[in-house]
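J.: Everything below, folded, please.
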Amino acid sequence: MRGNDVLLKFLIWRLRNISDKNFILILAGIVGAIAGIAAVVLKSSVHFIQRMLERNFYLYDINFSYLVYPLIGIVITLIISKYVLKEKLGHGITHVLYSISKNSSIIKRSKMYSRMITSAITVGFGGSVGLEAPIVVTGSAIGSNIAQLVHLNYKKRTLLIGCGTAGAISAIFNSPVAGVIFAIEVILADVTISLFIPILIASVTGSLVSKALLGNDILFSFQLKDSFAAADTPYYILLGVACGLVSLYFTRLTYFVEGKLSRINNDFNRALMGGAALALIILILPPIYGEGYETIKSLLNGNEDEVLQRSLFYGLRENGLIIIFFLFAVMLLKPIASATTIGAGGSGGIFAPSLFLGGVTGYFYARTITQVFPFTNLSLSNFTLVGMCGVMSGVLHAPLTAIFLIAEITSGYTLFVPLMLVSAISYSTISYFEKYSIYTKHLVEKGDLIPNDKDRLVLSQILLEKIVETDLLTIHPNATLDDLVKLVRKSRRNIFPVVNDLGELEGIITLDDVREIMFNEEARKSIIVRTWMTAPPAFVSSNEKMQSVMNKFEISQAWNLPVIDNGKYIGFVSKSSIFSAYRSKLIRQNQEE
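T.: All right, here's what the predicted structure looks like:
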């Protein structure tokens, strides 16, 4: 109680002394700083677990611990999420988008730490996923809960979710520009200049916190060695197409594998089967273990033989064809490993797997060309980096984020032209087959997310159950029209639902149906309602999506439709009540802006 009193006094003082605009800027900095600290804690925790587990690993021999660690990590994650945290995992960014679209930007308080705990265990034990999505969920939850604490409205809650996202991405990659663009491109649908500034502040703050605590020990960085050669442009164009197709392969295979695993009803059976499959893949292809950034660093530094360490093929490291085929196998199985990790009950995201797959794709592409055509002089490191950009652009449907992330982690814009080219081509290629990203596809299909359509978005926020009209007087099917006339005298409506003893709607009678006969006293005493009623043109349920309801109004040309739940009559919904609710929502949103 005392804490609430202090908070109330602070909020009153704030209203008197700090404008809303300045208050949001202050909160943006706070959210960015806390998100930055969370990113540092998560990254440090994962690296600590990995160092503890890998200290007895052999560099040049097979490590059979690979058969145990990923499985243990997934099982522990499942136990914690199921019995301690009591929440379902899956794709975290999808949950953030759902919260913004359907839950008024309210994210559970437990999300501020739950994904940090579970992803640290999953990735620390070798799960083939990344930390970026979990830290985005953490940052978003921090923003949402701080906004709730100080009683901000929906628009400002959403803005602070974007600030948490920007601060988290900025901190984990030390990429403030990429953090801002990711928040705008993936999380926030529409951003004006007034909203842009707080996101900038949060992103910069997150980056500064990360630098202060970790120095240059960031997740991934590389200093460019080779310049961009314009003569390589045709090769980059083909790489863009290849990245788009690899992105499509990653996306479709993720849907397929997760769908197959979801059919296993028992959570522990799913974890054991998925964990065992993942362990077997990692035993054969060790680079798939964990996030995979060390593998990308080895490729960028020209140490391709390091990719074969701890594998069956290390003795053949001098054979260039073996390395090419090995990388091709990694490309084929990495999406399966990532989807299996998440589908089996692990915690993590596809951000890092898309970067990893892109880096391997770019290196494989350039290495194959130079192997087949030795006279070509392609920069393997440049193609690796541009490949990372291309696949990330395609998988996440975030071309700008991909461009600026790679530009920032290479500390320059030397590759800006090929990054833009490959990113655009990859995005265009996958968009031909997949209109939406992994994050948004299922939400759009269910009607829980409506991108780039403000009218439909506002409409989707209207809950039908709140506008059901229950003031219509019902009549029994065995009643006479004389009984109906008595109801007409008491009713202010011209529709009369015909409802039986079981509460089921059998039909409707309107005032127009009986207008001519209602003054004939003899006739109306002998006519039974059942013989005079008509069937409604359509009916809806109280939990039906508003877009579906409006489609039924459109097809039936009706102005009122009955609401039926589990066969029982609930009430009626009218077009006018929907339009009124829509108008109120729109006015409220405009006022909040």
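
J.: From now on I want contacts and neighbour counts done on CA atoms only, so please keep to that.
T.: OK.

J.: what's in contact with the helix or strand harbouring residue 179?
T.: Element membership for residue 179 (DSSP states H and E) is helix 176-182. For helix 176-182, contacts defined as C-alpha atoms under 8 Å, 6 or more residues apart in numbering pick out 165-170, 199-200, 203-204, 206-207, 398, 400-402, 404-405, 408.

J.: Return the residues in contact with the spatially most central residue of the chain.
T.: The centroid of the chain falls nearest to residue 94 when counting by C-alpha atoms, centre = their mean (2.1 Å). Shown in contact with residue 94 (C-alpha under 8 Å, 6+ apart): 439-440, 443.

J.: Need these in JSON lines (columns: distance to residue 30).
T.: Listed next are the contacts of residue 94 as JSON lines, based on distance: C-alpha to C-alpha, whole Å:
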{"residue": "439", "distance to residue 30": "27"}
{"residue": "440", "distance to residue 30": "29"}
{"residue": "443", "distance to residue 30": "30"}
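
J.: here's the other one to compare against:
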Amino acid sequence: AAATAGTFSSIFKAPVAGILFVMEVLSFDLTMTAMIPLILASVSAVLTSYFFLGKDILLHYKLIHSYRLNEVPFYIVLGITSATTSIYFIRAYFYTGRFLKRFRKLVPRWLAGGILLGLLVYLLPALYGEGYNMINHVLIADYHYVVNKFPIAIDHNATHLVILVFVLLTTFKVIGLSLTLHAGGIGGVFAPSMFTGAMSGYVLALIFNMIFPGLNLPPENFALVGMAGAVAGIIQAPLMAVFLIMEITGSQELIVPLMMVAAISFWVTKRTVGYSIYTMQLKGRSFIPTHNKDAFAGFMVELDRVVEKDFIPVEPSWTLGEMVERAVKNSHRNLFPVIDEHQHFLGVITLDDIRQIMFDQEMYDKIRVRDLMHKAPTVIFYKDDNFQKVMKKFQMTGAWNLPIIRRDGTYVGFMSKSKLLSIYRKKLLEITSE
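T.: Predicted structure coming up:
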């Protein structure tokens, strides 16, 4: 966490945004004591960056136009646009990834991704790279540089054609990102999300200025606030987005539209998609990062520590007498797993099942284990079921001990609900303590 905060802070010269990035994106619910390493890492990283690189930063912006009260409705529309763009970005990213995953072998996937990405960059050269250079030109209202990257000559005075270029860049940036990453390339989501937000904000201002002559909305301001809106929606980090832009500009002049757009984009995207682009990738796995202490404590529980292997197994062919002599007399448990010669789990027998007959020696040779055993209420799959699934199984069955098996059916051991809850409570105390 400290390394992440430091790296982010040094790149953008934004220490507060670096700390907020860790808190919102990595979803760490930090105590005040745990904040100290983040603060020290962010400050030292920024100072080191200034020492070696000077005051040069990735994004250059000088605020010329302060926001006016009559621009508020247009910023509200920008917030909705940012949310729409964020939803499209997240879904397009995963749809493109699923398309490439149809190529199960790596070489065809590389070829498909490389060919499609090459074609995309050939048609839209402005998509090449992470996008910071394009963003910088947009932030100084130099749309000519962006339009000149288009392979076909375009009249710079034809506003509708300029708008078309920006719409194409907004639409296809995420496609290029997804093709790169899912085909095996290297890259990140943060810069393309800022690129998409800057382009969508800039083009929205152009559209408003074209529809309402004399309105004179500053496109560079809309590009800057659009970046915050896209980051807030795509990465689900509204506070980080606001403070990042504030630290880049060194001013609070745009604080009201920044907060407005970030809040709208975050809320609409959260309600529609439910996850950030990072956590969407973890949705099908065992854990999604969360600020919920209970869920986080459950994630931290190592289920291997809860496996109990001191249950004496019995075989279905054993007689009652064999079970009493070889298992019951040597066990301090009241539960016995039934397994076959290949260690496959078949069922269970409890002391209550044999209490009526275990002292009747006449029955020792007449009854076999297979006649007494019964199915377990459910089973826990070793290495597959996470804490939440295990607790749900205990809750549904009302059992205090459940068998653990592998996917091939082989027996591993048992899990005790009381022991699991005890370890969970210890983890929860560790997380909440200062």
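
J.: sorry, back to before: could you point out which element follows the helix holding residue 179 of the first structure?
T.: That would be, after helix 176-182 of the first structure and using DSSP H and E, helix 193-214.

J.: what stretch of the second structure does the top helix by length along the first structure fall on?
T.: Looking across the first structure with DSSP state H, the single longest helix is helix 20-54. Using TM-score structural alignment, helix 20-54 of the first structure lines up with nothing in the second structure.

J.: tell me the angle that helix makes with helix 193-214.
T.: Our comparison of helix 20-54 of the first structure with helix 193-214, counting by axes from the mean of the first three to the mean of the last three C-alpha atoms, to 10 degrees, yields an angle of 40 degrees.

J.: Could you give the number of residues near whatever residue of the first structure lines up with residue 2 of the second structure?
T.: Aligned by TM-score structural alignment, residue 2 of the second structure pairs with residue 163 of the first structure. Residue 163 of the first structure has 37 neighbours, counted by other C-alpha atoms under 10 Å.

J.: quick one: the residue lying closest to residue 163 of the first structure once chain neighbours are set aside and residue 485 of the first structure, what's the gap?
T.: Nearest non-adjacent residue to residue 163 of the first structure, counting by C-alpha to C-alpha, 6 or more residues apart in numbering: residue 199, 4.8 Å away. Taken as C-alpha to C-alpha, to the nearest Å, the spacing of residue 199 of the first structure relative to residue 485 of the first structure amounts to 64 Å.

J.: next one: residue 390 of the first structure
T.: Per C-alpha to C-alpha, residue 390 of the first structure is found 72 Å from residue 485 of the first structure.

J.: Residue 331 of the second structure -> the first structure?
T.: Residue 331 of the second structure maps onto residue 491 in the first structure, by TM-score structural alignment.

J.: contacting residues for that match?
T.: Contacts of residue 491 of the first structure (C-alpha under 8 Å, 6+ apart): 472-473.

J.: how about a cut-off of 7 Å?
T.: residue 473 (C-alpha atoms under 7 Å, 6 or more residues apart in numbering).

J.: cool, and the one 5 residues further on?
T.: Residue 496 of the first structure sits next to 472-475, 508-510 when contact means C-alpha under 7 Å, 6+ apart.

J.: Report the secondary structure state of it.
T.: strand (DSSP: H, G, I helix; E, B strand; the rest coil).

J.: residue ranges for the strands of the stretch 301-434 of the second structure, please.
T.: For the stretch 301-434 of the second structure, the strands defined by DSSP state E, counting those that start in this stretch cover 307-308, 335-339, 345-350, 380-381, 401-405, 411-416.

J.: Report the mean deviation for the last one after fitting onto the first structure.
T.: Aligned to the first structure and superposed, strand 411-416 of the second structure gives a mean residue distance of 1.6 Å (mean C-alpha distance after the TM-score superposition for the first structure).

J.: Quick one: average offset of the lengthiest helix in the second structure versus the first structure, please.
T.: Criterion DSSP H: the longest helix present in the second structure is helix 72-101. Once fitted to the first structure, helix 72-101 of the second structure is off its aligned match by 0.7 Å on average (mean C-alpha distance after the TM-score superposition for the first structure).

J.: Between helix 72-101 and the following helix or strand past that helix, find me the angle.
T.: Going down the chain from helix 72-101 of the second structure, the next helix or strand is helix 106-123, by DSSP H and E. Going by the same axes, to 10 degrees, helix 106-123 of the second structure is angled at 140 degrees with respect to helix 72-101.

J.: Can you list the helices and strands that whichever helix or strand comes after helix 106-123 of the second structure packs against?
T.: For helix 106-123 of the second structure, the succeeding helix or strand toward the C-terminus, using DSSP H and E, is helix 132-139. In terms of contacts (3 or more C-alpha pairs under 7 Å, 6 or more residues apart in numbering; DSSP states H and E), helix 132-139 of the second structure is packed against helix 143-148, helix 219-234.

J.: could you dump those helices to a markdown table with mean neighbour count and distance to residue 176 of the second structure?
T.: Below are these laid out as a markdown table (neighbours: other C-alpha atoms under 10 Å; distance: least, C-alpha to C-alpha, whole Å):
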| stretch | mean neighbour count | distance to residue 176 of the second structure |
| --- | --- | --- |
| helix 143-148 | 17 | 17 |
| helix 219-234 | 32 | 16 |
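
J.: what's the closest of those helices to residue 354 of the second structure?
T.: helix 219-234 (60.1 Å; C-alpha to C-alpha).

J.: What's the match for residue 358 of the second structure in the first structure?
T.: Checking TM-score structural alignment: residue 358 of the second structure goes with residue 518.

J.: Am I right that its match is in contact with residue 524?
T.: Yes - taking contacts as C-alpha atoms under 7 Å, residue 518 of the first structure lies within contact range of residue 524: 6.4 Å.
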